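Could you look at this predicted model? Sequence included:
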Amino acid sequence: MTAPAPSVTPPPASPARALLPFVLPALVIGVGSSLLLIGVSEAADLLKNVLWQTLPDAIGVGRWSVAWMLAVLTATGVAVGLVVWKVYGHAGPDPATTGLVDAPLPPGVVPGLLLATALALAGGVSLGPENPITAANIALAYWLGRRLSPGSPATVWVALGAAGTVGALFGTPIAAVLILTESMVSAPRPVPAVPGGRAPTLWDQLFAPLIAAGAGGLTSSLLAAPAFGLPLPPFSHPRWPDLVAALVIATAGAAVALVAVYAFPYVHRFFHLLPHPVLALSLGGVVLGLLGALGGRLTLFKGLEEIGELASDVAAYSAGSLALMCVVKLAAVLVACGSGFRGGRIFPSVFAGVALGFTATALVPSVHPAVAVTCGVLGVLLAVTRQGWVSLFTAAILAPDPGLLPLLCVALLPAWLLVSGRPQMQLDGTGAPLR
């Protein structure tokens, strides 16, 4: 006879007195993160309207002519280069070496980083606001937290700043929780929150970040109403052909994006052979203008509004045009980040994945558009970000049909096996890709 296995009791939650002090700071940081994102985005949109509507109309030049694209993007490169060169802190570290959540920057770097980001967003550079806005909010949250509670761990304030920003970006706290869960799994187990107690549970660790993410998402929803859903035909339930299409398209998206990932260190090295940031960013602006002329105006900017416009009129484009958009967008991300423009790689990569998905439906009309688009985005994001939860979540919210989620989870498997262990689209201090 064997003795019954002892019952395993989960560790108790941290006492309320260990969690309550972070509630108010989490709310403040979440709301502040959203307001900073909205403020920078609105300022960039105002300048964007001047650059791409008011000025060309006033001088009688076509808004999307090749000459105007080249002029605006080159001028944007010069302007950002001057900020990187002259403004205190040089607009933060080299964007090729930064991820979505990094160590806090000095607060003095934040103004230059936000200025460079706003200029790039307005000028049509193919980067999103996610990385620099997250870095700015983490820096400010850390600065605030160390003054409110000097003895608290730095990771607490980093998590609050990151969660508030990601919640604000997506309008929901779920993405923030998924990102933090991914990072917490590989982190060392925290020390007890209360002397003599046990280490906090995962929910304890996510308690304050979830509040920050919820506050940031709610603020964005009330003030800016971010929308990620695309006008796609509804998808009721998967069929066997849908499974095959999902596996093929997600893997193809990962493979296409991996080509860009492998090219990234070479593009970065080329631009950094130039002896001055103004030269590198000016040349980057010229190349981005040429890429915009090749791919069309939809391949400019961060890509969030453009994916809606593309989905609304996808029948106007051939399979070749859609494939070209995908390739041009990925090339633009390489050039923008490699030459030193400040911005994130998630939003433009979503556009590339959407274009790839529509390419599949143009080539094989029997493929359901919702399956093609979401799986294209899933594959591209897996290769570019190497974050499974974020890739799955972002793909799922583009077409929020419950029947798609099982397909996406299965389609993720071969795509993840393809990208796992490969170089990342992020470099270390020596210019070598992370793995």
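It's in. Remember, it's a predicted structure, so these values are computed and weren't measured experimentally. Numbers count the residues shown, from 1 in each chain.

Only C-alpha atoms from now on, for both contacts and neighbour counts.
Noted.

Can you tell me the centre-most residue of the protein?
residue 346 (3.0 Å; CA atoms, centre = their mean).

ok, it to residue 60 distance?
35 Å (CA to CA, to the nearest Å).

element containing residue 176?
helix 174-186 (DSSP states H and E).

same check, this time on residue 31
Counting by DSSP H and E, residue 31 is part of helix 23-49.

name the helices or strands packed onto that helix?
helix 110-123, helix 130-148, helix 154-170, helix 202-223 (3 or more CA pairs under 8 Å, 6 or more residues apart in numbering; DSSP states H and E).

Give me the angle between that helix and helix 130-148.
If you take axes from the mean of the first three to the mean of the last three CA atoms, to 10 degrees, helix 23-49 sits at 140 degrees to helix 130-148.

Give me the buried stretch members for helix 23-49, please.
By neighbour count on 16 or more other CA atoms under 10 Å, the buried set for helix 23-49 is 25-38, 40-41, 44-45, 47-48.

Ok, stretch 143-155 next?
143, 145, 154.

now that stretch, how far from the centre of its chain.
Stretch 143-155 has its average C-alpha position 27 Å from the chain's average C-alpha position, going by CA atoms, centre = their mean, to the nearest Å.

same question, stretch 225-240
So, by CA atoms, centre = their mean, the centroid of stretch 225-240 is 21 Å from its chain's centroid.

Name the residues of that stretch that come out as buried.
Neighbour count says stretch 225-240 has 226, 228, 230, 231, 232, 235 buried, by 16+ other CA under 10 Å.

and the fifth one, what helix or strand is that in?
With elements taken from DSSP H and E, nothing contains residue 232; it lies in neither a helix nor a strand.

Starting from residue 206, give me the distance back to residue 13.
12 Å.

Likewise for residue 117?
Applying CA to CA to residue 117 and residue 206 gives a distance of 29 Å.

And residue 330, by the same measure?
Counting by CA to CA, the gap from residue 330 to residue 206 is 34 Å.

neighbour-wise, which of these two wins?
residue 330 (27 against 21; other CA atoms under 10 Å).

Relative to the whole chain's centre, how far out is the helix or strand encompassing that one?
Per DSSP H and E: residue 330 is located in helix 319-339. A distance of 16 Å separates the centroid of the chain from that of helix 319-339, by CA atoms, centre = their mean.

on contacts alone, who are the packing partners of that helix?
helix 240-271, helix 277-295, helix 346-363.

With respect to burial, which of those scores highest?
Among these, ranked by average contacts under mean count of other CA atoms under 10 Å, first place goes to helix 346-363 (a mean of 27).

Pull the residues that contact it.
Residues outside helix 346-363 that contact it (CA atoms under 8 Å, 6 or more residues apart in numbering): 126-128, 130, 249, 253, 301-304, 306-307, 314, 318-320, 322-323, 325-327, 329-330, 333, 367-369, 372-381, 384-385.

Next, the angle helix 319-339 makes with it.
In terms of direction (the same axes, to 10 degrees), helix 346-363 departs from helix 319-339 by 160 degrees.

Helix 346-363: how far from the chain's middle?
Per CA atoms, centre = their mean, the centroid offset for helix 346-363 relative to its chain is 16 Å.

between that helix and helix 240-271, how many degrees?
Using the same axes, to 10 degrees: helix 346-363 against helix 240-271 is 130 degrees.

for comparison:
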Amino acid sequence: MDSHSPSPAPAVGETPLRVLLPQILPALVVGVVSALLYIGISELSEQLKDVLWQTLPTALGIGGYSSVWIIVLLTATGVAVGLVVWKVPGHAGPDPASTGLQGPPLSPMVVPGLLVASTLALAGGVSLGPENPIIAANIALLYWLGRRLVPAAPGALWVVLATSGTIGALFGTPVAAALVISEALTHQPGGQGSLWDRLFAPLAAAGAGAMTTSLLTDFTFDLSLPAVTDPGWGDLLAATTVATAAALCGLLGCYAFPYLHRAFQRLHHPMLMLPLGGFVLGVLGVLGGPLTLFKGLEQVKELTSHGGWSTGDLAKMTAVKLAALLIAAACGFRGGRIFPAVFVGVAFGLFAQALVPEIPPAVAVSCGVLGVLLATTRQGWVSLFTAAVLAPQPSMFALLCIASLPAWLIVTGRPQLELDKNGTPLR
């Protein structure tokens, strides 16, 4: 069985009930463990972030977000991550430019370096999220443990449970994982059994992961935007226009990405690539301001709650955050691209709303995120889901579904923000 495939369909002569019931306990355990690793790394990075951006500069008598400190700290972060990639066994995993949300299990030896590199990047202000490294680490550890503790279970089961549990924890709901896995099912020829039979264990793992996150943290994607109670034709036109324009913005980054990656690869050594990348990120942070640093989730809430941004401010933050995402991923920092892409989409949506104030903020922001994520991830369900949870209003669902159609026509078949092993963009 392919290591990427979801949980197996019932064999001939077996009832679905007999197959599904034994999967419940492993799924719940995997979901909880996946969430705990995510929460632990997030909390550790937040504590280190406070030290680096508040305690240390205060002790030195300088501003935590002064231009000099931003450049120095991001360059130092590049040096620290470069040392991990260079010296730690496993080299912190494969080139992040060639990895997505799902992939084959890594060796457990890779996990410590990958988590250290990711934690340093999250705390140091790098414009990447935790999703890719956490998913890869959970897959590696749970696949290794599962194969030893329950050798009769197929290896693919542990891969999909770890992926589902971590995605459920990351997004705070099992729905995101169900959508990701349902997309994976479309690439499995000759699948047997009902869709919900195949989603049963992943959904259990995702639910356990989401509930663990919900119980232990105050995490939420909801931006508390004013409700759109009765959308009309004008809202539909605005939604399709903003989503399409945002998709074009995201595509610009996708086309630029392989050239930036190739330029950094010419340096050949992580102690050149990552410090240089950190320095460039520091310069970008000075240009865009503190909101354009870090993974972007907390910064998105501050961006939307502050009503005094000019069109110039919003355009600058959109461009700077997109550039920071591209540089961070191209030079070798370990991290995911969804969270910073959400910031790009929110800033773009607010920019569109500043240009045309008649556009409701919920429409502008959700459709901006929808377009950017469609372009950068090429995962339709996840893009729709993420856009919807930013403004969880029933009236928005139809607008987002329709707005996704022209945006998808723009991005389908185009380069993605992910490369193959030869540096060629996936399509």
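Received the coordinates, thanks. Source: prediction; values computed, not measured.

of the helices and strands packed on helix 319-339 of structure 1, which approaches residue 150 of structure 1 most closely?
helix 346-363 (33.7 Å; CA to CA).

Provide the aligned range in structure 2 for the helix or strand just after the closest one.
The C-terminal neighbour of helix 346-363 of structure 1 among helices and strands, as given by DSSP H and E, is helix 369-385. With TM-score structural alignment applied, helix 369-385 of structure 1 matches the range 361-377 in structure 2.

once aligned to structure 1, how far is the matching stretch on average?
Its matched residues in structure 1 lie on average 0.2 Å from stretch 361-377 of structure 2 after superposition (mean CA distance after the TM-score superposition for structure 1).

thinking again about what came up before, tell me the counterpart of the residue nearest to the centre of structure 1 in structure 2.
Checking TM-score structural alignment: residue 346 of structure 1 goes with residue 338.

that older thread, ok, and for the helix holding residue 176 of structure 1, which residues are buried?
174, 175, 176, 177, 178, 179, 180, 181.

would you list those residues in CSV and tack on distance to residue 351 of structure 1?
Output for those, formatted as CSV (distance: CA to CA, whole Å):
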residue, distance to residue 351 of structure 1
174, 21
175, 18
176, 21
177, 24
178, 22
179, 21
180, 24
181, 26
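
from these, which is closest to residue 271 of structure 1?
The closest of the buried residues of helix 174-186 of structure 1, once distances to residue 271 of structure 1 are taken by CA to CA, is residue 179, at 31.1 Å.

Spit out the contact partners of that closest one.
Residue 179 of structure 1 neighbours (CA under 8 Å, 6+ apart): 387, 389, 390.

between those, which is closest to residue 296 of structure 1?
residue 390 (28.2 Å).

check which helix or strand covers the closest one.
Residue 390 of structure 1 belongs to helix 388-398, assigned by DSSP H and E.

so what does that helix touch, helix or strand wise?
Short answer (3+ CA pairs under 8 Å, 6+ apart): helix 388-398 of structure 1 packs on helix 174-186, helix 369-385, helix 404-419.

Taking their axis directions, it and helix 346-363 sit at what angle?
60 degrees.

do you know how far residue 235 of structure 1 is from residue 69 of structure 1?
Residue 235 of structure 1 is 38 Å from residue 69 of structure 1, by CA to CA.

Could you do residue 324 of structure 1 as well?
Applying CA to CA to residue 324 of structure 1 and residue 69 of structure 1 gives a distance of 18 Å.

So those two - more neighbours on which side?
It is residue 69, of residue 324 of structure 1 and residue 69, that has more neighbours when counted by other CA under 10 Å, with 27 against 20.

Checking my notes, the more buried one in a helix, right?
Yes: under DSSP: H, G, I helix; E, B strand; the rest coil, residue 69 of structure 1 falls within a helix.

my guess is it meets residue 289, correct?
Yes: with contact defined as CA atoms under 8 Å, residue 69 of structure 1 counts as touching residue 289 (5.2 Å).

which residues are common contacts for those two?
If you check residue 69 of structure 1 and residue 289 against CA under 8 Å, 6+ apart, no residue is contacted by both.

List the residues that contact the counterpart of residue 259 of structure 2 in structure 1.
In structure 1, the residue equivalent to residue 259 of structure 2 is residue 266, according to TM-score structural alignment. Not one residue lies near residue 266 of structure 1 by CA under 8 Å, 6+ apart.

Residue 266 of structure 1 and residue 284 of structure 1: what is the separation?
14 Å.

Residue 363 of structure 1 too?
33 Å.

what's the answer for residue 82 of structure 1, then?
For residue 82 of structure 1 relative to residue 284 of structure 1 (CA to CA), the value is 14 Å.

what do you get for residue 392 of structure 1?
Distance from residue 392 of structure 1 to residue 284 of structure 1, by CA to CA: 31 Å.

which part of structure 2 lines up with stretch 316-333 of structure 1?
Against structure 2, stretch 316-333 of structure 1 falls on residues 308-325 (TM-score structural alignment).

Contacts for that stretch, please.
126-128, 253, 281, 284-285, 287-289, 292-293, 337, 340-341, 343-345, 347-348, 350-351, 354-355.

Residue 101 of structure 2: what's its closest spatial neighbour, skipping adjacent residues?
Nearest residue to residue 101 of structure 2, sequence neighbours excluded (CA to CA, 6 or more residues apart in numbering): residue 132, at 5.4 Å.

now swap in residue 421 of structure 2 and tell me
residue 98 is the one closest to residue 421 of structure 2 (CA to CA, 6+ apart), at 6.3 Å.

Next up, the contacts around that neighbour.
Residue 98 of structure 2 neighbours (CA under 8 Å, 6+ apart): 418, 419, 420, 421, 423.

For it, give its distance to residue 334 of structure 2.
11 Å.

Ok, residue 125 of structure 2 next?
12 Å.

These two: which is more packed in?
residue 334 (33 against 26).

From what I see, the more buried one and residue 118 are in contact.
Yes: using CA under 8 Å, residue 334 of structure 2 is in contact with residue 118, at 5.2 Å.

Now the common contact residues for these two.
Counting by CA under 8 Å, 6+ apart, the residues touching both residue 334 of structure 2 and residue 118 are residue 133.

Alignment lookup: residue 274 of structure 2 to structure 1.
Aligned partner of residue 274 of structure 2 by TM-score structural alignment: residue 281.

who's in contact with the counterpart of residue 298 of structure 1 in structure 2?
Alignment note (TM-score structural alignment): residue 298 of structure 1 maps to residue 291 of structure 2. With contact taken as CA under 8 Å, 6+ apart, residue 291 of structure 2 is in contact with 299, 303.

How much space separates residue 291 of structure 2 from residue 301 of structure 2?
From residue 291 of structure 2 to residue 301 of structure 2 the distance is 10 Å (CA to CA).
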